[in-house]
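Q: below is the structure, and that's it, no one-letter string:
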């Protein structure tokens, strides 16, 4: 058993797609119309195009806004992405204008930073030694 797909709720799929591809450098995998403005929209890591997909899921369900708002207000990331070097990725993203709510922090063998994905979520980047 392995993780095939996970999702983050987004307030605007097109804006999310631009952020996750143009800024975070993921690659669009699936873009299937679902009726109305909603799409089955997934991205993947360019290093693992057949790996775990991230679904950029519309936040239209009534339970989503209170849930995502509470997570952001409490500083809890909706997802974590592994990187080779948190500090280097932090600098790269900050130069692109990405807002971080937590600068790189080393806790034993793990270094993390938390950023705003501009679509309603906090996303953590992490590296383990």
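A: Arrived safely. Only a predicted model underlies this, so the values are computations on that prediction, with no experimental measurement involved. Numbers count the residues shown, from 1 in each chain.

Q: okay, CA-based contacts and neighbour counts for the rest of this
A: Fine.

Q: so which bits of stretch 86-100 are buried?
A: 86, 87, 89, 90, 93, 98, 99, 100 (16 or more other C-alpha atoms under 10 Å).

Q: what about the fourth one, distance to residue 82?
A: For residue 90, the distance to residue 82 (C-alpha to C-alpha, to the nearest Å) stands at 12 Å.

Q: second structure follows, compare the two:
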């Protein structure tokens, strides 16, 4: 068993797609229209095109808003991505206008930081200390 697909709920798929590809550097895997306005829109790591897909899922279900609002209010990230160097990635992302809600923090063997994905979620990046 392995993880093939996971998702994040997004307020606007076009905005999310631009952020996750242009800013974070993911690559589009699938972009299939579903109905009038939604899409089956997935991205993957550029160095692992056949790896785990991240679905940029429309946040239209009524349960999504209170769930995400509670996570953001408590500072809890909805997703976590691995990076080689958290501090360097923070600087790169800051240069592209990304707002961090948690500066790099080293806890034992790992360093983490948390940013706002501009689509309603907090995302954590983690790497070796």
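A: Great, that's in hand. Because the structure is predicted, anything quoted here is derived from the model rather than measured.

Q: can you give me the TM-score here?
A: The TM-score (TM-score structural alignment, normalised by the length of structure 1) is 0.99; 129 aligned residues with a C-alpha RMSD of 0.6 Å.

Q: where along structure 2 do the strands fall?
A: 5-10, 27-34, 38-44, 53-58, 79-82, 100-107, 110-116, 122-128 (DSSP state E).

Q: neighbours around the closest residue to residue 50 of structure 1 other than its chain neighbours, how many?
A: Leaving aside its sequence neighbours, residue 50 of structure 1 sits nearest to residue 44 (C-alpha to C-alpha, 6 or more residues apart in numbering; 7.7 Å). Neighbourhood size, residue 44 of structure 1 [other C-alpha atoms under 10 Å]: 22.

Q: list the residues that contact the counterpart of residue 44 of structure 1 in structure 2.
A: Using TM-score structural alignment, the partner of residue 44 of structure 1 in structure 2 is residue 44. Residue 44 of structure 2 is in contact with 26, 27, 28, 29, 50, 51, 52, 53, 54, counting by C-alpha atoms under 8 Å, 6 or more residues apart in numbering.

Q: tabulate the residues you listed in CSV, adding columns for neighbour count and distance to residue 69 of structure 2.
A: What follows is these, written out as CSV (neighbours: other C-alpha atoms under 10 Å; distance: C-alpha to C-alpha, whole Å):
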residue, neighbour count, distance to residue 69 of structure 2
26, 22, 25
27, 19, 28
28, 18, 27
29, 18, 28
50, 11, 32
51, 14, 29
52, 16, 26
53, 23, 24
54, 21, 21
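
Q: quick check: residue 111 of structure 1 touching residue 126?
A: Yes - contact status for residue 111 of structure 1 versus residue 126: in contact at 5.7 Å, counting by C-alpha atoms under 8 Å.

Q: joint contacts of the two?
A: In contact with both residue 111 of structure 1 and residue 126: residue 86, using C-alpha under 8 Å, 6+ apart.

Q: between these two, who's got more neighbours?
A: residue 126 (22 against 19).
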